[in-house]
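> This is the structure alone, sequence omitted:
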């Protein structure tokens, strides 16, 4: 029975990956063109597109729970549902972290790799929602600040990529630079996936022996007053903030 369950979860995982890809294409070919047709204002259209993705990702999380490939424990849902114009940061242990966060967060914006703008399954979703490209670092900071000023919630993984299981968390300066440019603090979350799965080192079909649980919990709000007032150099401020965030998360995961 255990072996049958393992094979079932491999097939169910493949099914969910297929649904995700096909769903992105269908949204790009049906819902988003209709929104472009009927909603002339660009910013309003992006808001509707982000709401559509928010609902679609909620449905995808429900599908993964229904077919039995994941358990979910989202104790941070109350804080995320109330978030408005906040920078949301978290560690990044699995491939579906961003899907879960967008499913939980209204008007979620995020920074995406430039390569995804040419991905046939995600290109339409990314361009319709106005998600921010990381192709131009200087423009990225201004785009993030503008998105926050419009009331969007910005999801950022300070590591810049998925964590390596068992390794010490190492943060890049991007999250600090964005926060300092926008003069916004953080809503800090901790994500745990046990047993580990869908890491950067694993293929989708390498499912663990036991059904994993993805947990997302609220840690605290982090204000930047000291960094903005006491440190005059933006580069020094970003460096110190990055070190402090990294230490904070290293303590949180113990």
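Happy to help now that I have it. What you see is a predicted model, and the numbers here were worked out from it, not measured in a lab.
> CA atoms for contacts and neighbours, from now on please.
Noted.
> I'd say residue 107 and residue 52 touch.
No: Residue 107 is beyond contact range of residue 52, at 9.7 Å (criterion: Cα atoms under 8 Å).
> and the gap between residue 246 and residue 156?
14 Å (Cα to Cα, to the nearest Å).
> I meant to write residue 53 there.
Relative to residue 156, residue 53 is positioned 17 Å away (Cα to Cα).
> ok, now residue 110?
When distance is defined by Cα to Cα, residue 110 is 7 Å away from residue 156.
> Spell out the secondary structure type for residue 109.
strand (DSSP: H, G, I helix; E, B strand; the rest coil).
> Need the three-state assignment for the residue positioned nearest the centre of the chain.
The chain has residue 98 as the residue nearest its centroid, 2.7 Å off, counting by Cα atoms, centre = their mean. Classification of residue 98 by three-state DSSP places it in helix.
> So which residues of the protein form strands?
Per DSSP state E, the chain carries strands over the ranges 71-74, 87-90, 108-112, 132-133, 153-156, 186-194, 213-222.
> For the residue nearest to the centre of the chain, give me its contacts.
Contact analysis of residue 98 by Cα atoms under 8 Å, 6 or more residues apart in numbering lists residue 155.
> what about 10 Å?
Counting by Cα atoms under 10 Å, 6 or more residues apart in numbering, residue 98 touches 57, 90, 92, 104, 110, 155, 156, 157.
> Surely residue 154 touches residue 90?
No: applying Cα atoms under 10 Å, one finds residue 154 not in contact with residue 90, separated by 11.4 Å.
> what residues are shared contacts of these two?
What both residue 154 and residue 90 touch, as defined by Cα under 10 Å, 6+ apart, is the set 186, 187.
> which one of these two has more residues nearby?
Between residue 154 and residue 90, counted using other Cα atoms under 10 Å, residue 154 has the larger neighbour count: 27 against 24.
> here comes the other one, which I'd like you to weigh against the first:
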């Protein structure tokens, strides 16, 4: 059980939190530089593009795993996983993995445990001078509205890859009700695969749209990543594709709304 602190203890924890978090961001930046050099080296020594993508994803996953381990050991963030062994068995078959998106570090926590994950990423990340090289080296799929995007997702799943998608499109806002786009539903229906459901809950808002890292907590923020099992698409088979995507998205919205994103760590 983690208890909130008071008085001088709170101040000491907040000073520690600032130092630990700042070191985490610095480590992330240095890691991004080292990983960029790594993927550039892979271009020289590995000619096969599929192998380069696999090695690039593995390197990113290991880098994120180190960062997650640092946050846990430093005590700046409490991260836990539930039913993860079941998910690791299911992802070997490929498919679509969807999750809610309460925090900036969601993708870091997920990829740290999924070494060969593919992702749908914002177009601005694809062209970002800081992480764009890594995103492209991993073969991630830009969410740029191209007609070919759905087919690229279908082909990736056919190769046995797991594609991580946040149906919300961006981080959850505490200022308005959750909404989901139909993109993930369309991809799953087109590929004809069950969807792997993940919920991310937190003890307190941290690195959200409204709460940034300098909003100092009085106790380590906690995250619980729970695998909820496979969402079968058979009940939607008799519906036209557009109607099936609408219904599936509505059912997912109810699923995530009912569970909420609050975690009682006690």
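Thanks, I have it. Quick caveat: nothing in here was measured; it's all calculated off a predicted structure.
> With distance to residue 235 of the first structure as extra columns, can I get the strands of the first structure in JSON lines?
What follows is these, written out as JSON lines (distance: least, Cα to Cα, whole Å):
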{"stretch": "strand 71-74", "distance to residue 235 of the first structure": "35"}
{"stretch": "strand 87-90", "distance to residue 235 of the first structure": "19"}
{"stretch": "strand 108-112", "distance to residue 235 of the first structure": "21"}
{"stretch": "strand 132-133", "distance to residue 235 of the first structure": "22"}
{"stretch": "strand 153-156", "distance to residue 235 of the first structure": "19"}
{"stretch": "strand 186-194", "distance to residue 235 of the first structure": "19"}
{"stretch": "strand 213-222", "distance to residue 235 of the first structure": "19"}
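> Looking at the ones you listed, which is nearest to residue 44 of the first structure?
Comparison of the strands of the first structure against residue 44 of the first structure by Cα to Cα identifies strand 108-112 as nearest, at 13.9 Å.
> Of all the residues in that closest one, which ones are buried?
Neighbour-count burial for strand 108-112 of the first structure flags 108, 109, 110, 111 (criterion: 16 or more other Cα atoms under 10 Å).
> The second one matches what in the second structure?
Translated: residue 109 of the first structure. Mapped onto the second structure by TM-score structural alignment, residue 109 of the first structure lines up with residue 118.
> and that match, what is it in contact with?
Counting by Cα under 10 Å, 6+ apart, residue 118 of the second structure makes contact with 53-54, 57, 96-97, 111, 135, 138-141, 153, 156-157, 161-165.
> In space, what's closest to it - neighbours in sequence excluded?
residue 163 (4.6 Å; Cα to Cα, 6 or more residues apart in numbering).
> So what does the one you found match up with in the first structure?
When the first structure is aligned by TM-score structural alignment, residue 163 of the second structure is paired with residue 154.
> quick one: contacts for its match?
Going by Cα under 10 Å, 6+ apart, residue 154 of the first structure touches 84-89, 102, 105, 107-111, 131-132, 144-145, 147-148, 178, 186-187.
> show me where the stretch 1-150 of the first structure has helices.
Secondary structure of the stretch 1-150 of the first structure, counting by DSSP state H, counting those that start in this stretch: helices at 2-26, 32-38, 42-67, 77-81, 97-104, 123-129, 137-149.
> so the shortest one corresponds to what in the second structure?
Under TM-score structural alignment, the counterpart of helix 77-81 of the first structure in the second structure spans residues 84-88.
> Check the mean deviation of that stretch from the first structure.
Superposing on the first structure and averaging over aligned pairs (mean Cα distance after the TM-score superposition for the first structure), stretch 84-88 of the second structure comes out at 2.4 Å.
> Which positions in that stretch come out as buried?
Across stretch 84-88 of the second structure, burial judged by 16+ other Cα under 10 Å covers 84, 87.
> quick one: contacts of it?
Looking at what lies outside stretch 84-88 of the second structure - Cα under 10 Å, 6+ apart - the contacts are 90, 97, 113-114, 196-198, 225-230.
> can we see that at 7 Å?
With Cα atoms under 7 Å, 6 or more residues apart in numbering as the test, stretch 84-88 of the second structure has contacts from residue 227.
> any idea how far the residue nearest to the centre of the first structure lies from residue 211 of the first structure?
As judged by Cα to Cα, residue 98 of the first structure and residue 211 of the first structure stand 20 Å apart.
> Identify the residues contacting residue 152 of the second structure.
Under the criterion of Cα under 7 Å, 6+ apart, residue 152 of the second structure has no neighbours.
> next one: residue 99 of the first structure
Counting by Cα under 7 Å, 6+ apart, residue 99 of the first structure makes contact with residue 57.
> And it, what's its match in the second structure?
In the second structure, residue 99 of the first structure lands on residue 108 (TM-score structural alignment).
> swap in residue 13 of the first structure?
In the second structure, residue 13 of the first structure lines up with residue 21, judged by TM-score structural alignment.
> Distance-wise, check its match relative to residue 246 of the second structure.
In terms of Cα to Cα, residue 21 of the second structure sits 40 Å off from residue 246 of the second structure.
> Same check on residue 122 of the second structure?
Where residue 246 of the second structure is concerned, residue 122 of the second structure sits at a distance of 22 Å (Cα to Cα).
> Also residue 213 of the second structure?
Taking Cα to Cα, one finds residue 213 of the second structure at 36 Å from residue 246 of the second structure.
> repeat for residue 165 of the second structure
Taken as Cα to Cα, the span from residue 165 of the second structure to residue 246 of the second structure is 17 Å.
> can you check residue 30 of the second structure too?
For residue 30 of the second structure, the distance to residue 246 of the second structure (Cα to Cα) stands at 43 Å.
> and if you look at residue 189 of the second structure?
From residue 189 of the second structure over to residue 246 of the second structure the distance is 11 Å, taken as Cα to Cα.
> same check, this time on residue 209 of the second structure
Counting by Cα to Cα, the gap from residue 209 of the second structure to residue 246 of the second structure is 26 Å.
> Next, count neighbours for residue 232 of the second structure.
Using other Cα under 10 Å, residue 232 of the second structure has 12 neighbouring residues.
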